[in-house]
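**Q** need a 3D model of the following:
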Amino acid sequence: MKVLVMGATGYVGGRLVPRLVEGGHEVRCLSRRPAKVRDVPWADSVEVLAGDALQRESLDPAMEGVDVVFYLVHSIGSGAHFEESDRRAARNTADAAGAAGVQRIIYLGGLVPTGEAASAHLASRAEVGQIFLDGTVPAVVLQAGIIIGSGSASFEMLRYLTERLPVMVTPKWVRSLVQPIAVRDVLTYLVGSVDLPPGTNRRFDISGPDIVSYREMMQRYAAVAGLAPRVIVPVPVLSPWLSSQWVNVVTPVPKAIAQPLIGSLRNNSVAHEHDIEALIPFALCPLDEAVRLALESIRRGRVVTRWSGAQWPGAPSDPMPTDPSWSGGTVYRDERSAPIDADVDVADVWRAVEGIGGDRGWYSFPLAWAIRGLMDRLAGGVGLRRGRRDPNRLEIGDAVDFWRVEAIERPRRLRLRAEMKLPGDAWLEFTIADDGGRPTLEQRAFFIPRGLPGHLYWWSISPFHNVVFGSMIRNIAAGAEASASPGAGADRAGR
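**A** From the prediction side, this is the model:
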C-alpha cells in the first residue's frame, strides 16, 4: 500500500516511517525541508517531497497515488495562535486528500476529556480530528494521552522534574488521572490502523493498562530510576501559567511547549472506550516497563527521535548565511582557523566537531555557556538543556542545545543555526579543509542584526569573542589531536 506520512521528521513520525517500510508499504514523506530526511537511516527507502500543510497547492503532488495519509502534524510551540494554524493545516489536508481519492486518513490526537472544559491544546487536537471525520475521506482518529518514550516532551518533563526535585511543591493537577501509553504501542496502533475495515470513520481512544495520577506516575518513575521516593506537596495556589515558568527553568522543554502541555494537565486523560483493542489485539506495555525501556534507550545513547527535532508548521524557512541576497545587508562575522597536526586525519577532526554540545559542552568556558543558557530560558527561549539526541552523530534538523543543525556535509562541514532569543539571526559553521595533507579547521560565526538592538547586541559581545570563539577553535583542534593519540578521547577538550 502507498502511504504518505505528514510529520515524518517529528517525534512519532520519525519512528513510524521505518515501521511502515518494514511492513512492506511504499512510503512517501512530506517535509517543509526535505534535507532534514537526508541523513536518517531509512532515507534511501522512502520518497521525499517538499511541501507544507499550510500551503494547499503544495499538497496535491504529495497526495497523488496515495492510499493512506498519516497526519502527525501539530503547531504546539509555534506561537499564541497555534489553533488557527492547526485548523488551516487540517482543512488543507482533508481537501487535498479528498481531491486525490485517498482511501483513509490516520490522525494521532489527544485524549479528550468528557464533562469538563478541555484545555486549548486538547481542544485544538479534538477540532483537527473532527475536521477529518467531517471530510469526504474516512478517518481513523487515534486519541492518546501521555506518551512514554525516550525523547518525548511529556516524558522529558516527567524525568527532569522527578530527578531534579526530590521535594516538590506542586499545583493540584498532580491529582489528575492519566493513562499513559508506551511509544511502541502508539506505533503498533498507527501501523495497524492501515488494515482496519474499509470505511471506518471514527475516534478510538488508545492507552496503556495503568491509570495513575501524575503524582503516582512521578513516584513510579522514581522507583524504576532507582531514586528515593519524592516528597510531593500539592497546593491550590500555583496556576498552570506559574507551573509552565517552573517547568521552563527545571526541564529542557521550553515555555512555548510547556505552557500548552501544562494547561492540559488539569484535565483527566483517561480512555473512555477500548474498542480498538479488539480490532488490533496485542499485549500492552505496562507503565513501569515503558519507563524502563525509555531510560535504557537514553543511557545507551539510542534516542531515535526527540521532541526538539520537530519543525512547527509556519516556522520560517529563512535563507542561509551564504545566500547572495544578503550581499547588500549587514552581516557580522567572526572567522578563525586553526591548523591541525599533520598526523591527524580529517576523520579525527570531524569527530571532535560533530561531538560538540550536549554533555561534551562547547569547548570553552562552561560557566559562561551555562549563564547564557539560563538567560535564554528566563527570556522564554530553549536554553541549553535540550542537549542532543545522539552524543556522537548529528543529522540535519537535530537540536544541539540552543542551536539546530542546518547543514551537514560529512566529514567536511557543519552549520548550526541559533534558536536562542536574539535581536537577529545567528549561525556557527565549522569547515575542515585538507590542503597538502594537513587538515585545517575553519570556524565562522555569522550574525544578521534586526534593527538597532541587533547592532548594539553584536558590538556589546564582540569583546568576548576572542575569549569564547578563540578558545573554542583551539580546544576543538586539541581534542582532535588528542583523539588521534592512543587511549585518548575526543571529548577531553574544554571539559
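
**Q** please make it C-alpha for all contacts and neighbour counts, starting now.
**A** Will do.

**Q** what's the burial count for M472?
**A** 20 (other C-alpha atoms under 10 Å).

**Q** what sits up against the host helix or strand of it?
**A** Here M472 sits within helix 465-483, counting by DSSP states H and E. Contact partners of helix 465-483, identified using C-alpha atoms under 8 Å, 6 or more residues apart in numbering, comprise 334, 336-341, 344, 348-353, 362-365, 441, 443, 488-494.

**Q** repeat for stretch 450-457
**A** So stretch 450-457 is in contact with 422-425, 448-449, going by C-alpha under 8 Å, 6+ apart.

**Q** packing partners of the helix or strand A96 falls within?
**A** Assigned by DSSP H and E, A96 belongs to helix 82-100. Judged by 3 or more C-alpha pairs under 8 Å, 6 or more residues apart in numbering; DSSP states H and E, helix 82-100 is in contact with helix 59-63, helix 120-133.

**Q** can you give me how far the shortest one is from the chain middle?
**A** Taking C-alpha atoms, centre = their mean, to the nearest Å, one finds the center of helix 59-63 at 25 Å from the center of the full chain.

**Q** quick one: residues in contact with it.
**A** 4, 28, 30, 49, 51-53, 92-93, 96-97, 100, 102.

**Q** before we go on, could you also do this sequence so I can check it against the first one:
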Amino acid sequence: MRVLVTGATGYLGGRLAPRLLDAGHDVRVFVRRPERLAEVPWAAKVDVVAGDLLDAEAVAEAVDGVDAVYYLAHAMGTRGDFEAAELAAARNVATAAAAAGVSRIVYLGGLHPATGRLSRHLRSRAQVGEVLLASGVPTIVLQAGVVIGSGSTSFEMIRHLTEVLPYMPAPRWVRSWIQPIAVRDVLHYLLRALDAPEGVNRAFDIGGPDVLRYGQLMNGYAVEAGLRQRPIAALPVLTPWLAGQWVNLVTPIPRRLAVPIIESLQFDCVVHDHDIDAVIPPPGEGLVGYRRAVRLALERERTGEVETSWRNSEVVDAPSDPLPSDPDWAGHTVYVDRRERRTTASTDAVFTVIEGVGGERGWYSFPLLWAIRGWIDKVTGGVGLGRGRLHPDTLRVGDAVDFWRVEAVERGRSLRLRAEMRLPGRAWLELSVEPGDGSGPRAAADSASAAAAVYRQRAVYFPKGLAGRAYWWAIAPFHGVIFAGMANRITAEAEALERQRGAEADPAEKEITNR
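**A** Here you go, the predicted structure:
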C-alpha cells in the first residue's frame, strides 16, 4: 500500500514511518523542512515531499497517488491561534484526500470526556477528528490519552516533576483519572488501522490496561526510577494557568506547550468502550501496563536508544528563515561576534568537541551566565536550558540542543545552531574547524607557529527594532567572557582529546601518561 505520513519529523510520525517500511508499505512523507530528515536512517527509503499543511496546493500534490493518509501533525505550542491552524490544515487534508480517491485516513486524536466542556487542546483534537470523519473518505480516529514512552511529552513531564520535587504541592488535576497507553501500543493501533475493514468511519478510544489518578502516575514513576514516593497535596488555589507556569519552570516543557496540556488534565480521560477490539485486536502479548511502560522508557534512555523525542518536534515556533549568506546582509542591521583560535589538535578532535556542546557537557564557558540566561528564558515562557540533547555525542539537523536547534551540520567541519530562546531578534551560533598549516601535535613541536587546525566561532544576531538593538548592547560586555572563554575551552578540550587518543594509540606514550 502507498501511504502518506504527515508529521514525520514529530514524535510518533518519526517512529511510524520506519515501521510502515518494515511492514512492506511504500511511504511518502510530507514535511516542512526536508533537511531535518537528511540523516534519519530511513530517509533514503521514503519519498519526501516538502510543504505546509496550510498550503492546499502542496497538500493536494502530496496526497495524489496514495492509498492512505496518516494525519499526525498538530500545531499546539506554536504562536498564534493553534485551533484555527489545526482546523485549516485538517480541511485541506480532507478535501485533497477526497479528491484524490484516498481509501483511508488514520488520525491520532485525544482521549476526552464524551460530554461537557473541553480544554482548547482537547476541543481542537476533537474538531479535527470531526472534519476528517466528514470528508467522505473512510476515517479511523484513534483517541489516546497520556502516551508513555522514551522522549514523549507526557513521560518527560511526569519524570521531571517527580525527580525535581521531594514534596508536590499540586493542583486538583492530580486527582483526575487517566488511562495512559504505551507508545508501542499506540504504534500497534496505527499500523493495524490499514488492515481495518473497508468503510469503517468512526472514532475509537484506545488506552492501556491501567486507570490511575495523575498523582499515581508520578509515584508509579518514582518506584520504577528507584525514588521514594512523593507526598502530594492537591491545592485548589492552583489554576491551570498557574500550574502551567510551575510546570514550565521545573520541567523542560515550555510554557506554550505546558499550559494547554495542564488544561487538558482537569478532565477524567478514560476509555469509554472497547469497540476498537472488534476492528483492531490488541497486541498478541497484551497491552503494556503503566509501570512496565515506564520501565521500558527508562531502559531506552539508559541505553541511548531513544528513537524520537518531543524536543525535536517543532513545538516551540515555526522555524525562522535560515541564516542569510554574508552578501545578503547588505542593507540589514546585523551584529557579529567572531573568534578564531589556532590549535595543535586535529580537525577531527576539534569537531568531536564541537559536536558535543550543550546538554550535560554545557557550553564550555562560565556556566553561571548560561544558567542565568536559561532561567530568564524559562521565566519569560521560553524553552530554557532543560531540553538538553537527544544523544550526548552526535547531532542531526533538527535536533534540539538546550535553547538552540541544529540548522546545519557539515560532518567533520561545521555546526550551525539557531536560537530558540526568547529574544527581540534572530540569532545563530556557528562553530567550525578547518585544517591549519601543521599536521598535529608532533608537527607543532617542531614549529611553534604550526597549527593542525583552525577553530572559528561566529555569533550572528539580527535585531528586531530598538529593543533588539538595546538587547545586543546590554549583553555585549559579557561577550568577552562567554564567547572568548568558549573558544579557548573548546580548543583546549580538543587538544586534551588529541593527547588522549595519542596515548591510547602509543603504548609508550600511554605509560608516560599513566605515570
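
**Q** TM-score them against each other, please.
**A** TM-score for the superposed pair, counting by TM-score structural alignment, normalised by the length of structure 1: 0.96. Supporting figures: 487 aligned residues with a C-alpha RMSD of 1.6 Å.

**Q** neighbour count and distance to G314 of structure 1 for the contacts of helix 59-63 of structure 1 - can I get that in JSON lines?
**A** Below are the contacts of helix 59-63 of structure 1 laid out as JSON lines (neighbours: other C-alpha atoms under 10 Å; distance: C-alpha to C-alpha, whole Å):
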{"residue": "L4", "neighbour count": "28", "distance to G314 of structure 1": "20"}
{"residue": "R28", "neighbour count": "22", "distance to G314 of structure 1": "21"}
{"residue": "L30", "neighbour count": "25", "distance to G314 of structure 1": "15"}
{"residue": "L49", "neighbour count": "18", "distance to G314 of structure 1": "17"}
{"residue": "G51", "neighbour count": "21", "distance to G314 of structure 1": "12"}
{"residue": "D52", "neighbour count": "21", "distance to G314 of structure 1": "8"}
{"residue": "A53", "neighbour count": "27", "distance to G314 of structure 1": "9"}
{"residue": "N92", "neighbour count": "20", "distance to G314 of structure 1": "14"}
{"residue": "T93", "neighbour count": "26", "distance to G314 of structure 1": "15"}
{"residue": "A96", "neighbour count": "23", "distance to G314 of structure 1": "18"}
{"residue": "A97", "neighbour count": "27", "distance to G314 of structure 1": "21"}
{"residue": "A100", "neighbour count": "18", "distance to G314 of structure 1": "24"}
{"residue": "V102", "neighbour count": "23", "distance to G314 of structure 1": "25"}
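
**Q** distance to N392 of structure 1 added to those, as JSON lines?
**A** Output for those, formatted as JSON lines (distance: C-alpha to C-alpha, whole Å):
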{"residue": "L4", "distance to N392 of structure 1": "31"}
{"residue": "R28", "distance to N392 of structure 1": "28"}
{"residue": "L30", "distance to N392 of structure 1": "27"}
{"residue": "L49", "distance to N392 of structure 1": "28"}
{"residue": "G51", "distance to N392 of structure 1": "30"}
{"residue": "D52", "distance to N392 of structure 1": "31"}
{"residue": "A53", "distance to N392 of structure 1": "33"}
{"residue": "N92", "distance to N392 of structure 1": "39"}
{"residue": "T93", "distance to N392 of structure 1": "37"}
{"residue": "A96", "distance to N392 of structure 1": "40"}
{"residue": "A97", "distance to N392 of structure 1": "40"}
{"residue": "A100", "distance to N392 of structure 1": "42"}
{"residue": "V102", "distance to N392 of structure 1": "40"}
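
**Q** from those residues, which is closest to L187 of structure 1?
**A** L4 (15.4 Å; C-alpha to C-alpha).

**Q** make sure I have this right: that closest one is in a helix.
**A** No: counting by DSSP: H, G, I helix; E, B strand; the rest coil, L4 of structure 1 falls outside a helix, being strand.

**Q** so it makes contact with V27?
**A** Yes: the pair L4 of structure 1 and V27 qualifies as a contact (C-alpha atoms under 8 Å) at a distance of 6.0 Å.

**Q** which ones are touching the residue of structure 1 most remote from its centre?
**A** Here the centre of structure 1 is the reference, and by C-alpha atoms, centre = their mean the most remote residue is G436, at 40.7 Å. Applying C-alpha under 8 Å, 6+ apart to G436 of structure 1 gives no contacts.

**Q** any idea how far P339 of structure 1 is from it?
**A** Distance, G436 of structure 1 to P339 of structure 1, using C-alpha to C-alpha, to the nearest Å: 12 Å.

**Q** repeat that for L367 of structure 1.
**A** According to C-alpha to C-alpha, L367 of structure 1 and P339 of structure 1 sit 27 Å apart.

**Q** the two - which one has more neighbours?
**A** Applying other C-alpha under 10 Å to L367 of structure 1 and P339 shows that P339 carries more neighbours, namely 15 against 9.

**Q** specify the local secondary structure of F30 of structure 2.
**A** Following three-state DSSP, F30 of structure 2 is assigned to strand.

**Q** is it in contact with G7, as I believe?
**A** Yes: with contact defined as C-alpha under 8 Å, F30 of structure 2 counts as touching G7 (7.1 Å).

**Q** wait, R202 of structure 2 sits on G136?
**A** No: here R202 of structure 2 lies out of contact with G136, judged by C-alpha under 8 Å, at a distance of 11.7 Å.

**Q** between these two, who's got more neighbours?
**A** A count of neighbours by other C-alpha under 10 Å puts G136 above the other of R202 of structure 2 and G136, at 18 against 15.

**Q** what is the neighbour count of the spatially closest residue to the more buried one that is not a sequence neighbour?
**A** Spatially, and ignoring its direct neighbours in sequence, G136 of structure 2 is nearest to A98 (6.3 Å; C-alpha to C-alpha, 6 or more residues apart in numbering). Residues lying near A98 of structure 2 (other C-alpha under 10 Å) number 19.

**Q** mean distance, the helix holding M472 of structure 1 to its aligned residues in structure 2?
**A** Overlaying structure 2 shows helix 465-483 of structure 1 at a mean distance of 1.0 Å from the equivalent residues (mean C-alpha distance after the TM-score superposition for structure 1).
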